[in-house]
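Asker: Mind looking at a prediction? Sequence and model below.
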Amino acid sequence: MSALEVDIRGRAGSFEIETAFSAGPGVTALFGPSGAGKSTLLKMIAGTARPRSGRIVVAGSTLYDSAAGIDLPPERRGVGFVFQEARLFPHLSVRRNLTYARWAGRRRGTRAFDEVVALLGIGDRLDSAPATLSGGERQRVAIGRALLADPALLLMDEPLSSLDKARRGEILPYLEAIRTEAGIPILYVSHETAEVAQLADTVVLVDKGRVAGVGPAAAMLARFSLAAGSDASEAATLIEGRVTGIDPAYHTAVVSLETGRLELTGNGFAEGMVVRLRVRAADVAIASAPHDGLSIRNQLPCTVGALHRDGAFAMVTLHLGEQRLIARITAKSADMLDLAPGREAYALLKAVSVEMARIERQTTGG
């Protein structure tokens, strides 16, 4: 049995909610455009909005079952909720905010206070007032408060949307740590591909209240990038590889893939790391053969898959063994290269254009 099972129907604004999916421990992203019904779905799971019918089960406990007449109130669902804004109590210290849920619920809790504080890096702010915290610190306190309520499920409704880019970069490593350490299912609502690429294990594509697809993050983000109506300029895909070499003199690392290898710039790499990389479609060029004398050192052999034309541009799916890249090139270039499904080609990527989305794990072998 999955840690979370959702099969509900209801209404959000002008369209129907009709959603069914399951999730295990780790981060499941509800991903789609603004207004797709993602936040309403979270509220239905939390119990602050009511479905018309269906069933919600968390860790074997039924929270809602219209056929059986079960509809637990929010305070009995064992669900932690992190909103877009921190919603801290301004008259309470950070420490009192963190422990409020335990105090209000008259329970001791099983998750160690000191461990959560250390995990979120807020040990030096426990006696501070919320008004003295940065936006990122306030969100970390809000996340800590939710974790210390010992939830069986953590819901996060665009928790970084109120932060600027610098603060988002500050808090993302803490969210990664929670994904690894919490051991519970986390539903994460976002319409930002970079966040989903870094955090999500599974992606549920939501469109007008309905599930358009469920699967691994790489496959779902690629599907979303190719969907009609998606912002082609933001299209990106994920690939995974293992670091097999480091050149400290040039601050580069070699990441081996199934069909070739990438040379990437940056620090923080170590041999044996398995990394997830985010590649924007606009940063991928295509050649019919490898070329010497280029500053672009990454030239990956691949096979052309689907090709979608959109006016002056074409979105080309490139297969790297079992993994995929998407390239956004001009339609004229696609014709000049005579691209067609099944044709051999080379994907060209600048080292500086590939983002390390996250470290999956680190191995000890060669």
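Answerer: Thanks, I have it. Residues are numbered from 1 along each chain as shown.

Asker: use CA for all of it now, contacts and neighbours both
Answerer: Will do.

Asker: starting at the chain centroid, how far to the helix ranked longest in the chain?
Answerer: For the chain, the longest helix by residue count, based on DSSP state H, is helix 165-181. Taking the mean of its C-alpha atoms, helix 165-181 sits 11 Å from the chain's own mean (CA atoms, centre = their mean, to the nearest Å).

Asker: Show me the residue at the heart of the chain, geometrically.
Answerer: residue 196 (2.1 Å; CA atoms, centre = their mean).

Asker: Touching, that one and residue 29? I think so.
Answerer: Yes. Contact status for residue 196 versus residue 29: in contact at 6.5 Å, counting by CA atoms under 8 Å.

Asker: Quick one: the helices in the stretch 251-366 of the chain, in order.
Answerer: Under the criterion DSSP state H, counting those that start in this stretch, helices of the stretch 251-366 of the chain are mapped to 331-336.

Asker: Pasting the second one now:
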Amino acid sequence: MKLRLKHHFAGFTLDLDLAAGSGITALFGRSGAGKSTIINAVSGLLRPDEGHLEMGGEVLMDTARNIHTPPHERRFGTVFQDARLFPHLTVAQNIDFGTRYAPKGSNIPRADVIDLLGLGALLERAPNTLSGGEKQRVALGRALLCAPRMLLMDEPLASLDTTRKHEILPYLEHLRDGPLKLPILYVSHAVDEITRLADTLVLLKDGRIAAQGPLRDVMSDPAAVPLIGVREAGSVIEATVQSHDTDGLTTLKLRAGTLVLPTVTAPIGAKLRLRIKAQDVMIARTRPTDISALNILAASITGIHEGTGPGVAVTLDVGGEAILARITRRAVASLDLRVGTSCFAVLKSTTIAPTSIGR
């Protein structure tokens, strides 16, 4: 998808040029950054002041040529913050409603969608008997059965409590990694969601793109810290489950060695992505001894980014993976840290929450 968009609001202008390819492209930014406006423009619910939208070589919107394909003809499946199910229809009837908009010869089998989203036991239920997570799964099934060329997801988990959010995240991971290979444009202001799901990350600020690129590159960029938030910023790395130990800990294999965490509910050999918050990474010039932290990884400093306050973002190369640490300016000076300095990254086993571990 290729999108050029310019739209004026009172005291605010959205102005961007965006490309979204395969996998999940996440739009992240604070409230008012323009995320939902982008979804509305792509879906056809908003006629922008200026814009051009192209999907698979087909022009769906071009204000200069007065092209504005109606929403129902654009073939985008949209899932909103609230599920918007039809209350008088059963789950089965709600998901089947999507087939009305599927083109002839659609290759998305109904049974596969039901299996993918775990809807089999819910088909005869009424929407008012479902949990929030179940309702969102039904809304997602309805969107998939219209055989969309792309899914648009606008804060789909924002209205869910923590338990329900964790219930639906694995289904979204299965959708991303499964056979459908459907591109997804995903809007969220929750860092834990985008780091678990996204392949590409677009950071928005005041209606403009402040940074974009592969998720791991953007998350480990010190310049992105103020855009993401100092308490939420961090890096995303890959790991493989190596063993589940009898003391309740799981050992993960990294490029740089091993990482020990409280029991991870994944089979041995499973490949995971881990979000490590920058504020949870300590730096030592020499390998610490007599310390409770179990995770000590050899590293070298590849970047030091000073902000306006007392904090400094330090980029570490750990076995070819980039890990971000946020420490104080005073610590940088006292340790005499410089680009190229060899050091050790220290992490407590409990710093990586289960919500920060994805497939």
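Answerer: Okay, I see it. Just so it is clear, the structure is predicted and the values come from calculations on it, not from any experiment.

Asker: Just give the TM-score of the two.
Answerer: Once superposed, chain against chain, the TM-score is 0.91 (TM-score structural alignment, normalised by the length of structure 2); 355 aligned residues with a CA RMSD of 2.2 Å.

Asker: about what we covered before: mutual contacts of residue 196 and residue 29 of structure 1, please.
Answerer: Applying CA atoms under 8 Å, 6 or more residues apart in numbering, one finds that residue 196 of structure 1 and residue 29 are jointly contacted by 190, 203.

Asker: Run through the residues that contact the equivalent of residue 257 of structure 2 over in structure 1.
Answerer: If you follow residue 257 of structure 2 across to structure 1 using TM-score structural alignment, you land on residue 260. Contacts were defined as CA under 8 Å, 6+ apart; by that measure residue 260 of structure 1 touches 300-301.

Asker: Could you pull out the buried residues of the longest helix of structure 1?
Answerer: Taking 16 or more other CA atoms under 10 Å as the neighbour-count basis, helix 165-181 of structure 1 is seen to contain the buried residues 167-168, 171-172, 174-176, 178-179.

Asker: farthest residue from the center of structure 2?
Answerer: For structure 2, the C-alpha farthest from the mean C-alpha position belongs to residue 290; by CA atoms, centre = their mean, that distance is 37.5 Å.

Asker: how about that one, what's its partner in structure 1?
Answerer: By TM-score structural alignment, residue 290 of structure 2 lines up with residue 293 in structure 1.

Asker: Next one: that match from residue 266 of structure 1, what distance?
Answerer: Summarising the geometry, the distance separating residue 293 of structure 1 from residue 266 of structure 1, computed by CA to CA, to the nearest Å, is 23 Å.

Asker: same thing with residue 116 of structure 1?
Answerer: Look at residue 116 of structure 1 and residue 266 of structure 1: by CA to CA, they are 30 Å apart.

Asker: More neighbours: which of these two?
Answerer: residue 116 (22 against 14; other CA atoms under 10 Å).

Asker: Wait, the more buried one touches residue 144, no?
Answerer: Yes. In this structure, residue 116 of structure 1 sits in contact with residue 144. The criterion is CA under 8 Å, and the distance is 6.3 Å.

Asker: So which residues of the stretch 101-250 of structure 2 form strands?
Answerer: With strands called from DSSP state E, counting those that start in this stretch, the stretch 101-250 of structure 2 shows them at 150-154, 184-188, 200-205, 208-214, 234-244, 249-254.

Asker: same for the fifth one, what does it pack against?
Answerer: Right, the one you point to is strand 234-244 of structure 2. Using 3 or more CA pairs under 8 Å, 6 or more residues apart in numbering; DSSP states H and E as the contact criterion, the elements in contact with strand 234-244 of structure 2 are helix 215-219, strand 249-254, strand 271-277, strand 321-328.

Asker: Could you say which of these is packed most deeply?
Answerer: For those, average neighbour numbers computed from mean count of other CA atoms under 10 Å are highest in strand 321-328, which has a mean of 23.

Asker: Where in structure 1 does that one fall?
Answerer: Aligned using TM-score structural alignment, strand 321-328 of structure 2 spans residues 323-330 in structure 1.

Asker: After superposing, tell me the mean distance of that stretch to structure 2.
Answerer: Using mean CA distance after the TM-score superposition for structure 1, stretch 323-330 of structure 1 ends up 2.2 Å from its aligned counterpart in structure 2, as a mean over the superposed pairs.
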